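>>> Quick check, what structure comes out for this input:
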Amino acid sequence: MYTRVQLSLAISGPPDPPSGTPCISVDSPTSVRVTWSSSPYDGGRCVEGYIVEYSLVGSGVWAAACRQCHSLRHLVTGLTPGGRYVFRVTAVNTHGSSRPGIESEVVQMQENDESSSFEPKVVHIEPGPEFVTRYDILEELGKGRFGVVHKVIEKRSGQKFAAKFVRCRTTKDRDKVQDEIDIMNMLRHQKLLQLAAAFENPKEMVMVMEYISGGELFERVVADDFTLTEKDCILFMRQICEGVAYMHRQQVVHLDLKPENIMCHTRTSHEIKIIDFGLSQKIDPNKPIRVLFGTPEFIPPEIINYEPIGVESDMWSIGVICYVLLSGLSPFMGDNDSETFANITRAYYDFEDEAFCTVSQNARDFISAVLVKRKEERLSAEQCLKHVWLDPENHQQTVVLSTDKLKKFIIRRKWQVNHQVRQVA
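Sure, this is the predicted structure:
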C-alpha cells in the first residue's frame, strides 16, 4: 500500500536588486542622503540589509559607504566638494548579495569655495608699499607679455588672491592698466573675474584679483576624470553668455574671448569665470571704434576689415569657442595667420566632420546664429540665453563627446601662446 505525500519545494537564493533608481539629495558640500526602494523579491529569505556604494564619475572605482544598512535610506559623508558622483545599492540576505541596483543620476556636489568671495568695491590705486604690508607673495601662477601672476595671501584674513604684476615703463603703460581697472570697477557679476585692490610702484603696477584655482575650462574637460557631454557644453556656454550679456548691458566689449580666458572656479567645479579685461573697451554707440588686435582664430571679420566694432564682436568669438568645445576643431584655422584671416572674412565653415555626428541640430543652429559675417545679424548674448539649445531641460540626452581632437587643439594653442604675441598687426 502506497501513501501519497505532497511536498512543496522552495528554492532560496540571493535577493533581487532594489527596484527603481536611487533618489539623491545633496545635504552639504561633502554629504548626500540616498533613499531607495526595497527588492521586489527577497530570494526566499528576508533581506538583512543593503550595501550603499558611490563612484566619482570617470574613476571607474566603487567605494562602499555602508555595508550593513538596515533601512531604505543612508547619509553618505566624506565626499569631495565639487565632485560628480553616482550611487548604487545592493540587497543582501543569508544566501548572498544581489546584483547592484540601477545607478543614480550624476550628482554635482556643492563647492567649498577656496577663493572665499569678497564684497565688491570700487578699487582705487594705492601706494606700492601698501601691497607688501598687506600681502605675502606665494608661488607663481603664470606669466605673459604683460608680466607675471602670483598667488598671494592677505595677512589679516588669510584669504587667497591672485596678484598680476604689470611692467609699466611709460605713461602709456600705466594708462592701459588704469583703463583695465576702470573696466573691472564696472563689472560686478559672478561670472566675471573681480578686482580686489590695485597698487602703484615706480616701474610696475599690481592688480589684486580673485583667486581662480580651477585652471582653464578646456583643460578641465579633457582631464581623465571628466566625461564631456553636450549637456556639459550647454551649462558652460550658458554661463559664458550670462557673463557677456552683463558686460554688454554696461556697454563694455571684451574683445579677447578665447579658451584661455574662460576659467573654472575650482578644480572640480562646473562654475566658470571670464578673465582678462586688458583689451576690453567701453563702447559709445554714437562714436565708431576700430581696433587691430585680438587672437587670430577668434577675432570677427569686422576687426580684420578694420570696420567699426560693437558688442556683437564678442558674439562671433563665442561662436568659435562653442564650435571648438563641441568638436575640438577650429572652424577658420588656416596654415598661417593670413589664411586664417581670409577664412574668417569669407565666414565659411561647415559641420561635415565626423566630430559633429553626435552633436545635436540645436547646437549647430546656435553656432550658425552667431557665426554670421554681418555683426548686426548675429544673436545678442541676451538672445542667446533664450535660444532653445541653451535650455538644459530641452536636452536630456547624455551622449559622450570625444575629446581627442580637443586635446590636440589645446596642445597647439599652448605652443602658439608660448611662441606668438596676440597682436593682429
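>>> C-alpha from now on. contacts and neighbour counts both.
Noted.
>>> burial count for residue 161?
24 (other C-alpha atoms under 10 Å).
>>> neighbours around the closest residue to residue 252 other than its chain neighbours, how many?
Nearest in space to residue 252, with sequence neighbours left out and distances taken as C-alpha to C-alpha, 6 or more residues apart in numbering, is residue 282 at 4.5 Å. By other C-alpha under 10 Å, 19 other residues sit near residue 282.
>>> Residue 317 versus residue 282, what's the distance?
18 Å (C-alpha to C-alpha, to the nearest Å).
>>> before we move on, what about residue 176?
For residue 176, the distance to residue 317 - C-alpha to C-alpha - is 23 Å.
>>> Have a look at those two and say which one is more surrounded.
Neighbours were counted for residue 176 and for residue 317 using other C-alpha under 10 Å; residue 317 has more, 24 against 14.
>>> what about that one, is that helix, strand or coil?
Classification of residue 317 using DSSP: H, G, I helix; E, B strand; the rest coil returns helix.
>>> now residue 199
Put simply, residue 199 is strand when judged by three-state DSSP.
>>> close enough to count as contact, it and residue 205?
Yes. Between residue 199 and residue 205 a contact is recorded at 5.7 Å, counting by C-alpha atoms under 8 Å.
>>> Could you check which of these two is surrounded by more residues?
Comparing residue 199 with residue 205 by other C-alpha under 10 Å, the one with more neighbours is residue 205, at 24 against 20.
>>> what's near enough to touch the more buried one?
Under the criterion of C-alpha atoms under 8 Å, 6 or more residues apart in numbering, the contact list for residue 205 reads 128, 165, 166, 167, 168, 174, 177, 198, 199.
>>> Here is a second sequence; please produce its structure as well for comparison:
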Amino acid sequence: MTAPASRCPFGAAAADVDLVDAELYGSGDPHAVWAAHRRDSPVRWHRVSERGFWSVTRHADISRVLREHETFSSQQGTLLNLLGAGDPASGSQLAVTDPPRHGEMREPLQRALSIRAIDHYQGDIRELVAELLAPLADGGPFDLAAAMANLPMAVTGTMMAIPRADWPALTHAAIAALAADDPAYQVAGGPAETLRRSHREIFAYFHDVVVARRGNPGDDLIGTLLRMRIDGRGLSDGQIMANCYSLLIGAIVTTPQVVTAAVARLAGTGELDRWAADPGLANTAVEEAVRWASPTNHFMRYVRRDTELAGVPIRAGEPVVVWLGSANRDELVFTDPFHFDIARKPNKHIAFGVGPHYCIGHTIARVTLRIAFAELLGRFTGLEQAAAPVRLRSNIIAGIRELRITGTRRSVPAALLDASG
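The predicted structure is shown next:
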C-alpha cells in the first residue's frame, strides 16, 4: 500500500475510523489511522456491532501477541471475517492450530518448502515470470497487477501439481475469498455470498483432487499432506482440503502485492534502475519491498487467560487483532518508516509474521520475489505509471488490483538479472 515518501500526516478523526471497513483499504489511508493509534492508544477496544476486538498497532505488542501462543491462541480463527463465529477448520488446518500440534503438522510441510526443495522449481518459476511480463515489451500500458496476480498460482500450482488450465479459476476464487468486498470479485448477494461461493469452489476442487490422488500421492505438496501422519493417523480428506486451502490463500496474499506495491511507489523515481544496476541491493531491496507492502493486513487471536498488553487489561476469551502494516511503519523500530529505502538495514519487518506461525512459505516467497524483480528490473527500464493504482477493497489484503505501467525493454540485461543466475 503506497504512502507519502517520508511522512504520514494524521488527524484527530482517526480515532473514529472503522478498521473493519474494506473501503478504508480501498480508498482511505489506514496508515494514517494506525499512526494516530500508535501514538495515542496502541491497544484499544474496537467495537463491531454487538461484538468487538482489541486492536493492536505497535511492533513490540504485535510481536508479543504472535509469539505467545500460550496466551494468544489461533484455534478460534485468525481473520476478522470469522469474528465471533469460530473457524470450522480449528485443529485441522495449520493456520488455526496451536503448538504442539501445529509443530507436528508444520514440520513435513516445512521440509517440502525448504530451499533445497525449491531449487528444483527455480527454472520453472523464472520461465513463468518471464512469460507473465513479456507483454510489457509491446509498449503498454501493461497491467502489472493483473499479471502478478497470476504469479502465486504459477508457483504454488506447479508445486501442487495442479493442471495449468485450472490456475485462473483457482486464482479468482482465492482472491474473492480474501477480497469479498471488492466489486471486481463480488457476486450477487454481497460479500457473504461471495465468501461462501469462493470457499465452495476451492474446497470442491481440492476434494476431487484428494479423492483422485489417494492411491498415488506423488512427491508434491498435496502428496506431502496425503502421506502426513499426526498422532499415528493420516489426515482426513477434510483436513487435507483445509490445508490445501491454507497454502493456496497464503501464496495468493504475498508475492503479487509486494511487486506491485514496490513498483507503484518507486516508478519514475530512478530507484528501480538503481536497484537493477546494483546486485548488492537485491536482498535489502526485496526485504524493504516486503516491509512496504505488508500484504497481510491483520491476524486475529483469542486470549486464553486474563492478561495485559501495554498496560491494558484483556480478559480470557476476548479477540485481539494485530495490524502488520502498522507494525512495519512503527516509528520506534524503523528510521523514517514512510520512506522506501532499498538499502534499509537493519529491517526488522514482520510481514511474514513472527513466532510459531511464521509464514511457512517465506522461503518460496523470497525466492519468487527475487526472481520476479530480477526479470522485471533486469529486462525493463524507464518504468512509469500510466494511471493511478486501483487498490483492493479488503481488510485482509493490503493490495493493488490494477497498476498500469509502461516501460522499455533493455537491449542488454541489467546486472541484477545476470547476478540472479
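>>> TM-score for these two?
Scored against TM-score structural alignment, normalised by the length of structure 2, the superposed chains reach a TM-score of 0.24; 171 aligned residues with a C-alpha RMSD of 7.3 Å.
>>> just the strands in the stretch 101-250 of structure 2 please.
Remark: strands assigned in the stretch 101-250 of structure 2 by DSSP state E, counting those that start in this stretch are 142-143, 229-230, 233-234.
>>> Distance to residue 34 of structure 2 and mean neighbour count added to these, as a markdown table?
Putting the strands of the stretch 101-250 of structure 2 into a markdown table (distance: least, C-alpha to C-alpha, whole Å; neighbours: other C-alpha atoms under 10 Å) gives the following:
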| stretch | distance to residue 34 of structure 2 | mean neighbour count |
| --- | --- | --- |
| strand 142-143 | 30 | 22 |
| strand 229-230 | 40 | 12 |
| strand 233-234 | 43 | 12 |
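>>> for the ones you listed, which one sits closest to residue 105 of structure 2?
Closest to residue 105 of structure 2 of these is strand 229-230 (C-alpha to C-alpha; 7.0 Å).
>>> Remind me which helix or strand residue 408 of structure 2 belongs to.
According to DSSP states H and E, residue 408 of structure 2 maps onto strand 404-409.
>>> what helices or strands is that strand leaning on?
Helices and strands touching strand 404-409 of structure 2, as assessed by 3 or more C-alpha pairs under 8 Å, 6 or more residues apart in numbering; DSSP states H and E, comprise strand 142-143, helix 144-149, strand 380-385.
>>> which residues are in contact with the second one?
The reference is to helix 144-149 of structure 2. Contacts to helix 144-149 of structure 2, defined as C-alpha under 8 Å, 6+ apart, come from residues 132-133, 171, 252, 255-257, 259-260, 400-405.
>>> in it, what counts as buried?
For helix 144-149 of structure 2, burial by neighbour count (16 or more other C-alpha atoms under 10 Å) applies to 144, 145, 146, 147, 148, 149.
>>> Could you tell me how far the first one is located from residue 409 of structure 2?
What it means is residue 144 of structure 2. From residue 144 of structure 2 to residue 409 of structure 2 the distance is 15 Å (C-alpha to C-alpha).
>>> What of the last one?
In this view, residue 149 of structure 2 and residue 409 of structure 2 are 22 Å apart by C-alpha to C-alpha.
>>> Any buried residues in the lengthiest helix in structure 1, and which?
When structure 1 is parsed with DSSP state H, its longest helix is helix 230-249. For helix 230-249 of structure 1, a neighbour-count test (16+ other C-alpha under 10 Å) marks 230-248 as buried.
>>> before we move on, back to that, now the helices and strands packed on strand 404-409 of structure 2 as CSV including distance to residue 291 of structure 2?
Below are these laid out as CSV (distance: least, C-alpha to C-alpha, whole Å):
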stretch, distance to residue 291 of structure 2
strand 142-143, 23
helix 144-149, 18
strand 380-385, 21
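>>> Ok, which of those comes nearest residue 109 of structure 2?
So among those, helix 144-149 is nearest, using C-alpha to C-alpha, at 23.9 Å.
>>> Would you mark the buried spots in stretch 110-130 of structure 2?
Applying 16+ other C-alpha under 10 Å to stretch 110-130 of structure 2 flags 110, 112, 113, 114, 118, 122, 125, 126, 128, 129, 130 as buried.
>>> And for stretch 125-135 of structure 1?
Buried, per 16+ other C-alpha under 10 Å, within stretch 125-135 of structure 1: 128, 131, 135.
>>> nearest spatial neighbour of the last one, skipping sequence neighbours?
Once its chain neighbours are removed from consideration, residue 135 of structure 1 has its nearest residue in residue 154; the separation is 4.6 Å (C-alpha to C-alpha, 6+ apart).
>>> my guess is that neighbour contacts residue 137, does it?
No. Between residue 154 of structure 1 and residue 137 there is no contact under C-alpha under 8 Å: 9.1 Å.
>>> where's residue 163 of structure 1 relative to residue 32 of structure 1, distance?
For residue 163 of structure 1, the distance to residue 32 of structure 1 equals 36 Å [C-alpha to C-alpha].
>>> From the neighbour counts alone, determine which of these two ranks first.
Neighbours per residue (other C-alpha under 10 Å) separate residue 163 of structure 1 from residue 32, with residue 163 holding more: 29 against 19.
>>> quick check, the more buried one in a strand?
Yes. Under three-state DSSP, residue 163 of structure 1 sits within a strand.
>>> any idea how far it is from residue 409 of structure 1?
If you measure residue 163 of structure 1 against residue 409 of structure 1 using C-alpha to C-alpha, the figure is 29 Å.
>>> Residue 200 of structure 2 - how many residues pack around it?
Other residues within reach of residue 200 of structure 2 by the criterion other C-alpha under 10 Å amount to 12.
>>> Equivalent analysis for residue 419 of structure 2, please.
For residue 419 of structure 2, the tally of surrounding residues (other C-alpha under 10 Å) stands at 13.
>>> Give me the helices and strands touching the helix or strand encompassing residue 344 of structure 1, please.
Using DSSP H and E, residue 344 of structure 1 sits within helix 337-346. For helix 337-346 of structure 1, the contact count by 3+ C-alpha pairs under 8 Å, 6+ apart identifies helix 301-304 as packing neighbours.
>>> Run through the neighbouring helices and strands of the helix it packs on.
In terms of contacts (3+ C-alpha pairs under 8 Å, 6+ apart), helix 301-304 of structure 1 is packed against helix 337-346.
>>> and the angle for the helix or strand following the helix it packs on with helix 230-249?
Going down the chain from helix 337-346 of structure 1, the next helix or strand is helix 361-370, by DSSP H and E. Interaxial angle of helix 361-370 of structure 1 relative to helix 230-249 (axes from the mean of the first three to the mean of the last three C-alpha atoms, to 10 degrees): 30 degrees.
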